[in-house]
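J.: how would this look folded up:
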Amino acid sequence: MYEIFKALIIGIVQGLTEFLPVSSSGHIELFKVMLGLDLEGDQNLLFTLTLHTATALSTLVVFRKEVGEILVGLVKGKNEAIDFTLKIIVSMIPAALVGYFMKDTIEKLFSGNILLVGCMLLLTALLLLLAGRAKKTKKDIGFIDSFIIGLSQAVAILPGVSRSGATIATSVILGNDRSKTAMFSFLMVIPLIFGAMAKDLLDADTLHFSNEMLSSLSAGFIGAFIFGIIACRWMVALVRNAKLWYFSIYCAIIGTIAVVYTLF
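T.: Modelled structure (predicted):
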């Protein structure tokens, strides 16, 4: 029962931090250490896939109207829908290349390296601070902007760098419209998540799990899905109202605590 509770807590953390600009990977590593959650091999793969599936689905729930319009537009051959889709594809290129060619190196970084997490949280704090000072505009995201935002997403593979924080901050600093930036940031990662999930499932041997593991997976999924919807909607409002600097302070505090903890 205690393991199920741990899974629920990690799921809630995943749901909140996947969208809020505070680094989901960094917080997951911190909470795994604090809760003593030790998953290896198939169990760790299953748990990770479950949490990411939950947050990807929560994104689709929040932006179901926009996604529906894009899909209908693609079928009808509308230029706006085609243009948006191509920009999403361009934004995926950097992270896809990094994930494919540097997967083993990246996985070694996710091993309770609290010092790295702390340093990267401080970097996230700086990005959010700069974005908070950027002027509001109505500028559309261009193809070059899409690639630069994609580079930020690639850097955010590091634990402690917030994916949403890095991509949203980069887009805002580039002078793009805040409302469009939030939607673009959250939708651009969905193809990567499902692509990575498919690859991991194909590469993995037959996955086995007990009834207790199934209960833990269910708890983690529910926590991540429900709180993912809440955090996604909240984040859209925060980006629109230029309040990213709140999270800059938070990341700076948590990052400093993590660095001090490892050094002393």
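
J.: okay, CA-based contacts and neighbour counts for the rest of this
T.: OK.

J.: contacts for the helix or strand encompassing residue 82, please.
T.: Per DSSP states H and E, residue 82 falls inside helix 79-101. Helix 79-101 has contacts (Cα atoms under 8 Å, 6 or more residues apart in numbering) with 69-71, 73-74, 106, 142-143, 146-151, 153-155, 157, 184, 187-189, 192.

J.: now do the buried residues in it.
T.: Going by neighbour count (16 or more other Cα atoms under 10 Å), the buried part of helix 79-101 is 81-82, 84-85, 87-96, 98-99.

J.: next one: stretch 99-118
T.: Neighbour-count burial for stretch 99-118, counted by 16+ other Cα under 10 Å, picks out 99, 110, 112, 113, 114, 115, 116, 117, 118.

J.: residue 177 reaches residue 139, doesn't it?
T.: Yes: look at residue 177 against residue 139 with Cα atoms under 8 Å: they come within range, at 5.2 Å.

J.: looking at those two, which is more packed in?
T.: Using other Cα atoms under 10 Å as the criterion, residue 177 and residue 139 rank with residue 177 on top: 19 against 14.

J.: roughly how far apart are the nearest residue to the more buried one once chain neighbours are set aside and residue 179?
T.: Closest residue to residue 177 apart from its sequence neighbours, by Cα to Cα, 6 or more residues apart in numbering: residue 138 at 4.5 Å. To residue 179, residue 138 is 9 Å away according to Cα to Cα, to the nearest Å.

J.: following up with a second sequence; could you model it the same way so I can compare the two?
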Amino acid sequence: MTLLEAIIFGIVQGITEFLPISSTAHIVITGMIFGYTFPGLSFEIYLHLASVLAVMIYFWRDLFQVISGFFRFIAKRQREDRAQFFFGVYILIATAITGVLGKLLSDVAADSIKTPPFIAGALVITGLSLIFIERFHRIGNKTEETMTFWDSILVGLGQTLAVIPGISRSGATLVVALLAGLDRETAVRYSFLLSIPVILGSTVLAIGDFSSTMIEYVGTINLIVSFVVTFVFSLLGIIWLISFLKKSKLTYFAVYCFVVAVLIVLFLDPSTVMDVE
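T.: The predicted structure is shown next:
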């Protein structure tokens, strides 16, 4: 891998991770364009670490409030910590559902979900979902104080679908959270905070695959550069998305998903099985 390619991978991952357009699809497509099949630890998961670091830094106050409120409520049962405690519980519930069902879905689907036509179709589904939630569903008013266990279960189920390349994790959690009646601000915050345990969990499960082969294949300098670039662009992507959602529509992302789906169908070999870890 060249230094320029490492930078491009970092930019693609950073920009697309938290936008509702499927970072997995974009990393896989970028890999196909450059002709890479990554051995051992998925390069995608490695870059996800940089993205989750950006979330943790940007939302450090929110993260601290949830964690401290969670344990204070357990220790002291103070009423003011109740909302943060249950919000933490809702994050754990959605994460557990995603971890168990996501693994089952990934194992069952196997290579059938790794072809360009399938990924293009998944991107279309992502786009249609964004249009539906924006144009045909009234946004609710639930906050972290009023959301329920059922809301977290629904979001966990929605997030599970993101194991399919082309189904955006951020898009799925946003759509399902809004569908469950959460207000936009709470849905966005919940989606971002959910990414932390999900990405860290997937990394822990795959850490045994991180070997000298991976380092030699990509290159030490390239790994460092791609990580730093991913972190920077993830941080910029978070800031931009939060600002964008305050004044614009999710339908713009839907149009983008449709365009990418068409390009995949037109320019990628439909018989190719992509390497999606």
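
J.: what's the TM-score for these two chains?
T.: With the length set by TM-score structural alignment, normalised by the length of the first structure, the two chains reach a TM-score of 0.89; 258 aligned residues with a Cα RMSD of 2.3 Å.

J.: for the first structure, list the residue farthest from the centre, please.
T.: Centroid-distance maximum for the first structure: residue 76 at 31.0 Å, with Cα atoms, centre = their mean.

J.: who touches the spatially most central residue of the first structure in this structure?
T.: In the first structure, the C-alpha nearest the mean C-alpha coordinate belongs to residue 18, at 4.2 Å (Cα atoms, centre = their mean). Residues near residue 18 of the first structure by Cα under 8 Å, 6+ apart: 24, 55, 163, 164, 228.

J.: between these, which sits nearest residue 250 of the first structure?
T.: Relative to residue 250 of the first structure, the closest of the contacts of residue 18 of the first structure is residue 24; by Cα to Cα it sits at 13.6 Å.

J.: what about the closest one, neighbour count?
T.: Residues near residue 24 of the first structure, counting by other Cα under 10 Å, number 23.

J.: swap in residue 52 of the first structure?
T.: A count of neighbours around residue 52 of the first structure, defined by other Cα under 10 Å, yields 23.

J.: what's it aligned with over in the second structure?
T.: In the second structure, residue 52 of the first structure lines up with residue 48, judged by TM-score structural alignment.

J.: what distance do you get for its match to residue 228 of the second structure?
T.: Residue 48 of the second structure is 11 Å from residue 228 of the second structure, where distance means Cα to Cα.

J.: do a quick rundown of the helices in the stretch 51-200 of the second structure.
T.: Listed in chain order, the helices found in the stretch 51-200 of the second structure under DSSP state H, counting those that start in this stretch are 60-76, 82-109, 116-135, 149-160, 169-179, 184-206.

J.: need those helices in CSV with distance to residue 30 of the second structure, can you?
T.: Shown next, in CSV, are these (distance: least, Cα to Cα, whole Å):
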stretch, distance to residue 30 of the second structure
helix 60-76, 31
helix 82-109, 21
helix 116-135, 12
helix 149-160, 23
helix 169-179, 19
helix 184-206, 20
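
J.: right, so of those helices, which gets closest to residue 260 of the second structure?
T.: Using Cα to Cα, the nearest of the helices of the stretch 51-200 of the second structure to residue 260 of the second structure is helix 116-135, at 7.5 Å.

J.: contacting residues around the counterpart of residue 165 of the first structure in the second structure?
T.: The alignment partner of residue 165 of the first structure in the second structure, by TM-score structural alignment, is residue 171. The contact partners of residue 171 of the second structure, by Cα under 8 Å, 6+ apart, come to 19, 20, 21, 22, 126, 130.

J.: how about the third one, secondary structure?
T.: When you say that, I think you mean residue 21 of the second structure. Secondary structure state of residue 21 of the second structure, per DSSP: H, G, I helix; E, B strand; the rest coil, is coil.

J.: if I look at it, how far off is residue 110 of the second structure?
T.: 22 Å.

J.: contacting residues for residue 7 of the second structure?
T.: Residues counted as contacts of residue 7 of the second structure (Cα under 8 Å, 6+ apart) are 222, 225, 226, 229.

J.: if you set the cut-off to 6 Å instead, what comes out?
T.: By Cα atoms under 6 Å, 6 or more residues apart in numbering, the contact list for residue 7 of the second structure reads residue 226.

J.: please apply the same query to residue 166 of the first structure.
T.: residue 152.

J.: so residue 230 of the second structure makes contact with residue 10?
T.: Yes: counting by Cα atoms under 6 Å, residue 230 of the second structure does reach residue 10; the two are 4.2 Å apart.

J.: quick one, which of the two is more surrounded?
T.: Taking neighbours as other Cα under 10 Å, residue 230 of the second structure and residue 10 compare with residue 230 leading, 32 against 29.

J.: which non-adjacent residue is nearest the equivalent of the more buried one over in the first structure?
T.: The alignment partner of residue 230 of the second structure in the first structure, by TM-score structural alignment, is residue 224. Once flanking residues are discounted, residue 224 of the first structure sits nearest to residue 15: 3.9 Å by Cα to Cα, 6+ apart.

J.: and stretch 217-224 of the second structure, what's buried?
T.: Within stretch 217-224 of the second structure, the residues that count as buried by 16+ other Cα under 10 Å are 217, 218, 219, 222, 223.
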